[in-house]
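[1] Got a predicted model here, sequence first, then my questions.
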Amino acid sequence: MSLHPERLPSSLILVGAGKMGGSMLEGWLDVGMNPSGVTVIDPRPSEEMTRLCAEKGIALNPSDQPSGPDVLVLAVKPQMLETAAPALNGYLGPQTLIISILAGKTIGDLTGRLPAASAVVRAMPNLPASIGRGATGAAANAQVSETQRLMADALLASNGIVEWLPSEDLIDAVTAVSGSGPAYVFHLVECLAEAGAAAGLPPDLAQRLARATVTGAGELLFRSDLPPATLRQNVTSPGGTTAAALEILMRDPDGLKDLMREAVAAAKRRAGELAG
């Protein structure tokens, strides 16, 4: 992760401080964002968010409407965009960069509902962003300057890696791989634990072993520069137990590769349907 606190904006409005919005805010503060430059807009903030704002001196739902920040981050539920648009439009200044994490809402949707909008970055973070280990795909429209892109990168990178996409059209594929991907991994743990129980392990022991195996393998992958295929080969002795299992997982057709392609294609297709 490449962090550049000097690129953080001096003024920012966060609209929506739920789990993802709140995690992003904590990430910005952790890398040096000045809390006095942050305003949080959320009609029903959690007790934790209310306490955080009070402790850090962050303006929470101020009576005087803020306007013209360097950045406006949209983290509300996508279905709220329509009703919230008039108020959101009032926050925007001519140089305000919008960063949206609204699933299924295109840059065209945003500029269509927010006449004052110009520079827009659409981002798709994932759940591990809540612990600073997220994977975010981001796309910018032509109005985003290089300075604004670097500013967006600094904000998004506070929660994990950021991959800039050459086209917004790739967002649906990002959603299918990294956006939904944590659920695939969690299900892998479920399946591995169930298989362990079926092999004779007590279910609670199988659950602990499966969980530790997947989190440990993930951490090894995170720390290593080796390709996943090389790491797999390093674990696999010819003719051994791992090789026997991989013969099942890697069979062609109907192995894990084909199943994962089918799953990602289904998620991408559904993302397109929701955006349409």
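    On my side now, so go ahead. Residues are numbered from 1 along each chain as shown.

[2] Please count neighbours and contacts with C-alpha atoms only from this point.
    Will do.

[3] Let's verify Trp139: helix, strand, or coil?
    Residue 139: Ala, not Trp. The three-state assignment at Ala139 reads strand, by DSSP: H, G, I helix; E, B strand; the rest coil.

[4] what are the ranges of the strands in this structure?
    Listed in chain order, the strands of the chain (DSSP state E) span residues 12-15, 38-41, 59-60, 71-74, 97-100, 119-124, 134-140, 160-164.

[5] In addition, the following structure is provided for comparison:
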Amino acid sequence: METILLIGAGRMGGAMLRGWINAMGGGFHFIALDPHAGPMLTDIEDEPVPGSRFTHVAEARDLPPDLRPKVVVLATKPQLINQAIADLRKYIVSETVLVSVAAGVSTQSINAAASTGAAIVRVMPNIGALVGNSVSAGFASPKTTQSQKTLVEKLFASVGQMTWLDKEEDMHLVTAVSGSGPAYYFAFCEAMIAAAEAEGLSAEVARALAIGTVTSAGQLLAREPDPSHLRETVTSPNGTTAAGLAALLSNGAFARLSHDAIRAAAKRSQELS
């Protein structure tokens, strides 16, 4: 039985853990190391886990002394990564792959902290993991074997989509697009609600319509991932949608704002690394 060790089981870590347990089943032993048994962990502990085993420990010293994890997933805050690795160094063996989901922490920094020459993978999932629909992108260090990449991909595909990058520096753009991206859509939804209320709809109706619209648009994109075609499909010549789009896209303002948002988020990711 292969052991997957998760360090940090907050909202993101807990969501990934639930997806792994549900999707990967037997053959894996999942250990969550987190000093706090938050709501996500409590829910998992209260549920039967068919075909696999799950353990929660509060401190590294509570781990089995003979532990040799196949994967160690670092889901702590970036500033806690070095200490987390130091606490786990004796458990990291040649076949262990270290997987970091902490924004801005490079493979070089992780390698320096580990001092073991272990394989290292950086992955940026997003908040969609909470509903089993994350978009994740990863970069693997040269020492990572194909079998290790396959296992990591299996982990993150169990909570959504997983894709690989050729260049580590592209992680900054991944952070800006998919990591931060859900917040952009939430902000646009908020703006639609505020505009509808300002034009006379009740808060309840405005909220229901705006949220329902964003949700259904996402489902359509999942079915047919061609936003240009979908936009054209819903836009009749000289109709209401055409008028609204003309205002939204006037003078390229919307495209510039979108570009500015992604550029600003990527720059901040670089600053934090």
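    Perfect, I can see it now. For clarity, every value in this text was computed on a predicted model and none was experimentally measured.

[6] Export the strands of the first structure to TSV and append columns for distance to Thr242 of the first structure.
    Written out in TSV, the entries for the strands of the first structure read as follows (distance: least, CA to CA, whole Å):
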stretch	distance to Thr242 of the first structure
strand 12-15	48
strand 38-41	51
strand 59-60	54
strand 71-74	46
strand 97-100	43
strand 119-124	35
strand 134-140	29
strand 160-164	31
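
[7] Of all those, which one is nearest Arg251 of the first structure?
    Between Arg251 of the first structure and those, the shortest gap by CA to CA is with strand 134-140, which sits at 29.5 Å.

[8] any residues touching the closest one, and which ones?
    Contacts to strand 134-140 of the first structure, defined as CA atoms under 8 Å, 6 or more residues apart in numbering, come from residues 119-129, 149, 156, 159-168, 171, 174, 178-179.

[9] quick one, what contacts Ile13 of the first structure?
    38-41, 69, 71-73.

[10] Over to Lys149 of the second structure?
    Contact criterion CA under 8 Å, 6+ apart gives Ala140 as the residues in contact with Lys149 of the second structure.

[11] Same question for Asn111 of the second structure.
    Here Asn111 of the second structure is in contact with 117-118, 120 (criterion: CA under 8 Å, 6+ apart).

[12] Now list the buried members of those residues.
    Among the contacts of Asn111 of the second structure, those scoring as buried are 118, 120 (criterion: 16 or more other CA atoms under 10 Å).

[13] ok so, going back, so which of the strands of the first structure gets nearest Cys191 of the first structure?
    Shortest distance between Cys191 of the first structure and those, using CA to CA, is found for strand 134-140: 23.6 Å.

[14] That closest one vs the second structure, average offset?
    Once fitted to the second structure, strand 134-140 of the first structure is off its aligned match by 0.5 Å on average (mean CA distance after the TM-score superposition for the first structure).

[15] Just give me the neighbour total for Thr96 of the first structure.
    Applying other CA atoms under 10 Å, we find 23 residues neighbouring Thr96 of the first structure.

[16] give me the number of residues near the residue nearest to it when sequence neighbours are not counted?
    Distance criterion CA to CA, 6 or more residues apart in numbering; nearest residue to Thr96 of the first structure, sequence neighbours excluded, is Asp70 at 4.8 Å. Neighbour count for Asp70 of the first structure, taken as other CA under 10 Å: 21.

[17] Alright, calling it a day.
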